[in-house]
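**Student:** Got a predicted structure plus its sequence, pasted below:
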Amino acid sequence: MEYLLQGFVNVFAPEVILLVIAGVIVGIIIGALPGLTATMGVALFLPVTFGMDAVTGILLLIGVYFGSIYGGSISAILLNTPGTPASAATALDGHVLTQQGKAGKALGIAAIASAAGGLLSALLLIFISPQLAEIALNFSAPEMFGLALFGLSIISSISGGSILKGLIAGMVGLVISTIGMDPMTSYPRFTFDQLSLLNGLNFIPVMIGLFAVSEALVTMEEELRGKGTINKVIASYILPKWSELKHLWGTMIRSGFIGSFIGIIPGAGADIAAFVSYNEANRFAKKEEKDSFGKGNPKGVAAAEAANNGVTGGAMVPLLTLGIPGDAVAAVLLGALIVQGIQPGPQLFTTSADLVYTLFAGMLVANVLMLIFGLSGIRLFTKILKVPKNILAAVIIVLSVVGSYAISNNFFDVYTMLGAGIIGYFMKKFGFPASPIVLALILGPMAESELRRALVMSEGSYSIFFTRPISLLFIILAILSLVLPVILELRKKKKAIAK
């Protein structure tokens, strides 16, 4: 506790706290821009930290990291354009709330849930990080395949009005995810001799196209047909009431735990955590609430945001205790620590306890700052919706092009984004949900590679998935996630026929 108190003293040194504030603000801006992910934001600021001392430099990067994960929710809620992959699940209910004139309320819930998830994960990191890291070490190929399979089973919960259309979209996403080099043999698949396809399709341009560009194309069509409308939204400073928040705390805490747990598993990330928590929020919801998910249920926003911000602390657990990055951003932070002459690992807590606890204090402060800026910025954020739709559509397309190109400075990603946008436009017309495709693109490669690695481990025996408790648990949860929505839909149809 003494080290933690000294950590707060170090964080509140004027030059340090100003840089943390700057990092959080810049991170929120980066996160809100489509294509500019948290990883990219932290990587861009890495060279800036080279002339700083270790604590100040790392805290600046942590501010950018935390801010950008939250920032993705702003564009997801207001424009149905996830700023980062982690906020794709937020758009499912967040944008519907905006269409209902509740943009301020949705942004308020997102800010509060983000801070709750981030603070919970930071506290878990402080008090039980060694134990959490030990759990993560038990995950190998069978467990990772079970997690990926459980994630894919969520497709049935995010399919909107038609589970069949959602499953079809998910299958299309899985097929697309096989494009590129075979993960085990490196043999090219479905590349048609195009070098740009050897690494497969980057899911971020696909996500930008399916969500952002398709929305812009629909808006342009409405304008051309003379059916364009001005956004109707309450743009005043509206926060969720305490009576509404008290029904969300359980969802936030549960999702924060889920996000923290998934964050400690190397290879998993905030996007997976957000979708898993969204599904669990649906599972734990009352019967009368289940149908409202995807139609503007605040619990959907709270679950996704608490989980993706919960990953931030979780990803730091294996990084600091074992020297293993939990996700891509943690890998960049690992590089930053090594550049500063700090080697993460079990000895770090004894050799550099003052540094570690200063980082812990900085994480807690960064989450509180994120909450303050998130709530105080609602009035400004919602003004975006006062911009005429035709201008907004043009701006979205320009940002989508810039964001897609910035990922790897490759025009092929721009063409991918535009192609996905056209496909997404027709999907909207025929009532097919876009989220299952994005989820399949994220989890498909992970599921395939871990399945094949597990079979190599067991010499071709599938029993390995059923003899290991964690992988068996995930498989059971996956079956339940797929089957229960189908059963509920059939029962609903029977009741409707009976009436």
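**Tutor:** Arrived safely, thanks for sending.

**Student:** use CA for all of it now, contacts and neighbours both
**Tutor:** Will do.

**Student:** Show me which helix runs longest in the chain.
**Tutor:** Longest helix in the chain, counting residues (DSSP state H): helix 103-137.

**Student:** List the buried residues in that one.
**Tutor:** If you call a residue buried by 16 or more other CA atoms under 10 Å, then helix 103-137 has these buried ones: 103-126, 129-130, 132-133, 136.

**Student:** Take this one as well and set it beside the first:
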Amino acid sequence: MENLNLLLHGFGVALSVENIGAAALGAVLGIIVGAMPGIGSLAGVALLLPLTYKFNPTTAIIMLGALYYSNMFGGAYSAILINIPGDGPAVMTSLDGYPMAQKGKPGQALFTANISSFLGGLIGMIILAFTGPLLARLGLHFGPVEMAALLMVAMTSIGWLMGENPTKGVISTMVGILIACIGMDAVTGTPRYHFGNTYLLGGIPFTPLVIGIVGFSRVMGLMKRRKDVPPVPVNLKLKDSFITKQDFKRLFPVAVRSGLLGTFIGILPGAGATTGAFAGYAVQKKFKSQEPLGTGAVEGIAACEAANNAAAAGAFSPLLALGIPGSGTGAVLLGGLMMWGLNPGPLLFTTNPDFVWGLIASLFLANIITLGIAFCIIPFLVKILSVPTRYMIPVITTVCIVGSFSSTNSVYGVIVMLLAGCLGYLMNQSGYPTAPLVLAIVLSKIFETNLRRAFLMSGGNPVIFFKQPLSAVFMCILIILIMAPVTRGIWNKVKGRK
């Protein structure tokens, strides 16, 4: 009851005229920034931070928090409409969002993404409001050993979770791991696989890589179909974008499950919304869907969109309660808090309750505002798909180039995007799934850092993974995942002989 009273007090702070305006401005800017490939929440928050120097600290963090959260909404738009993820979490959304749009249901795809984002974020905010400090302390139990064990489970399972051919899925995963190894060693600082090229010392930039593999590879594929006529009506109204009751029944349990999972992932240091989206989609693979995932399934869109928004909300738990940012954007927000003379930690909830609970309440406000704006712009966004293919090719190419250049501020990003596009096109033509490759790149750096730290703690002894309860559970799951295909193969052979 105490938390509920504090939350109601927070709404009293957030519902002032200036704070409502700040939340609305942050929501609008977040959608725009999220929909533009190559910018992302990190750059958006960093660019707007100087503008808030003379703001009231509560008003400033409300605007930046709303921008960060609404960015999760915007990232799905370009992923669904033109198959170019606006940010990392939207990579998974494109797997089902774009096929659904190509089936002539872009409005329903955007509506599904928006309502799932709202539900996932709402779950994350409710959990943040009532168990924020407790969850933050739970996240501290995930040290290098536990994180390495958890990521081993994720890295082992993705090859079988994505793609009809498990062997090709594993190969794609291994290629992603090799790409992630390029650059400086995360622990010792030793350069690896740079081939004497100074640009490669910093590794392969993620955003141009994703834009190339997912977006530019599609441009190369569209060249064969440049005379195609778009299957989408030009004068689509908002009411034509509503999903049916049956579709809502399909997405609701998925959004709740992914919302809970995403919130938990959001509190883990270094995990972030991208990992949440991948995990939500991977878990959904284990459950039944009315349509196969990857073909335009409502469940696929709901799983990743709910998870990434919940993770964005959950990331505020360690940030506020412990002063530990869960992502690059969180680090910028932490810098803003310190700039305003606030010290994140357990005492922040007692010394600055107006600030903390005003921020938490403003996230609920931003969630509602963003949902309303997102619904209103669906008819305008859908018009993008009515553009003939021969005109879309140069437009998408321009977006890919601008997004890649803006993320690195150099032509190097454009070169990476072009090469990644060629790689993605060849993989698509050969039947190799690109999703495991992208996921492996995201997880490999986090996995390597935690694995190396775990071995430094144990002097190279792998037994450390079985000494802690959490890591021991993850290792048992890992063994089951590895042995399951072998056991299944032996069982089928024995059954066939009988």
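**Tutor:** Perfect, thanks for sending it. Note that the structure is a prediction, hence the values are computed from the model and not measured.

**Student:** May I have the TM-score of the superposed chains?
**Tutor:** Once superposed, the chains reach a TM-score of 0.93 (TM-score structural alignment, normalised by the length of structure 2), with 490 aligned residues with a CA RMSD of 2.3 Å.

**Student:** Once you drop chain neighbours, what's closest to the aligned partner of Ile32 of structure 2 in structure 1?
**Tutor:** With TM-score structural alignment defining the correspondence, Ile32 of structure 2 maps onto Ile29 in structure 1. Nearest residue to Ile29 of structure 1 in three dimensions, chain neighbours excluded: Gly71, at 6.4 Å (CA to CA, 6 or more residues apart in numbering).

**Student:** just to revisit the earlier point, show the subsequent helix or strand relative to the longest helix of structure 1.
**Tutor:** Scanning forward in sequence from helix 103-137 of structure 1 by DSSP states H and E, the next helix or strand is helix 141-153.

**Student:** Show where that next one falls in structure 2, residue numbers please.
**Tutor:** Going by TM-score structural alignment, helix 141-153 of structure 1 sits over residues 144-156 in structure 2.

**Student:** what does the matching stretch contact?
**Tutor:** Residues outside stretch 144-156 of structure 2 that contact it (CA atoms under 8 Å, 6 or more residues apart in numbering): 173, 279, 440, 443, 447-448, 450-451, 453-454, 464-465, 468, 470-471, 474-475, 477-478, 481-482.

**Student:** Relative to Ala268 of structure 1, how far out is Val329 of structure 1?
**Tutor:** 12 Å (CA to CA, to the nearest Å).

**Student:** what sits in contact with each of those two?
**Tutor:** Counting by CA under 8 Å, 6+ apart, Val329 of structure 1 and Ala268 have no shared contacts at all.

**Student:** I'd assumed Phe465 was in contact with Ser458 of structure 1.
**Tutor:** No: between Ser458 of structure 1 and Phe465 there is no contact under CA atoms under 8 Å: 9.5 Å.

**Student:** neighbour-wise, which of those two wins?
**Tutor:** Phe465 (23 against 14; other CA atoms under 10 Å).

**Student:** That one matches what in structure 2?
**Tutor:** In structure 2, the residue paired with Phe465 of structure 1 is Phe465, using TM-score structural alignment.

**Student:** Next up, the contacts around the residue lying closest to that match once chain neighbours are set aside.
**Tutor:** Excluding the flanking residues, the one nearest Phe465 of structure 2 by CA to CA, 6+ apart is Ser471, at 5.5 Å. Applying CA under 8 Å, 6+ apart to Ser471 of structure 2 gives the contacts 145-147, 149-150, 465.

**Student:** got it, and Leu399 of structure 1?
**Tutor:** For Leu399 of structure 1, the contacting residues are 33-34, by CA under 8 Å, 6+ apart.

**Student:** ok, for the residue sitting nearest the centre point of structure 1, nearest residue in space, not its chain neighbours?
**Tutor:** Closest residue to the average C-alpha location of structure 1: Ala86 at 1.5 Å, with CA atoms, centre = their mean. Spatial nearest neighbour of Ala86 of structure 1, chain neighbours left out: Asp271 (3.9 Å); criterion: CA to CA, 6+ apart.

**Student:** Enumerate every residue touching that neighbour.
**Tutor:** Under the criterion of CA under 8 Å, 6+ apart, the contact list for Asp271 of structure 1 reads 85-89, 308.

**Student:** so which strand or helix has the alignment partner in structure 2 of it?
**Tutor:** Using TM-score structural alignment as the criterion, the counterpart of Asp271 of structure 1 in structure 2 is Thr274. Using DSSP H and E, Thr274 of structure 2 maps to helix 272-284.

**Student:** roughly how far out does that helix sit from the chain middle?
**Tutor:** 7 Å (CA atoms, centre = their mean, to the nearest Å).

**Student:** swap in stretch 143-157 of structure 1?
**Tutor:** When distances are taken as CA atoms, centre = their mean, stretch 143-157 of structure 1 is centred 15 Å away from the chain's centroid.

**Student:** And for stretch 471-478 of structure 2?
**Tutor:** With CA atoms, centre = their mean, you get 25 Å for stretch 471-478 of structure 2.

**Student:** Against structure 1, what's the mean shift for it, could you check?
**Tutor:** Its aligned residues in structure 1 lie a mean 3.0 Å from stretch 471-478 of structure 2 after superposition (mean CA distance after the TM-score superposition for structure 1).

**Student:** quick revisit: after alignment, which residue of structure 2 pairs with the residue nearest to the centre of structure 1?
**Tutor:** Checking TM-score structural alignment: Ala86 of structure 1 goes with Pro89.

**Student:** ok, back up a step: which part of structure 1 matches the helix or strand following the helix holding Thr274 of structure 2?
**Tutor:** Elements were assigned by DSSP H and E; along the chain past helix 272-284 of structure 2, the next helix or strand is helix 298-314. Against structure 1, the aligned range for helix 298-314 of structure 2 is residues 298-314 (TM-score structural alignment).

**Student:** same question, stretch 61-80 of structure 2
**Tutor:** Counting by TM-score structural alignment, stretch 61-80 of structure 2 sits on residues 58-77 of structure 1.
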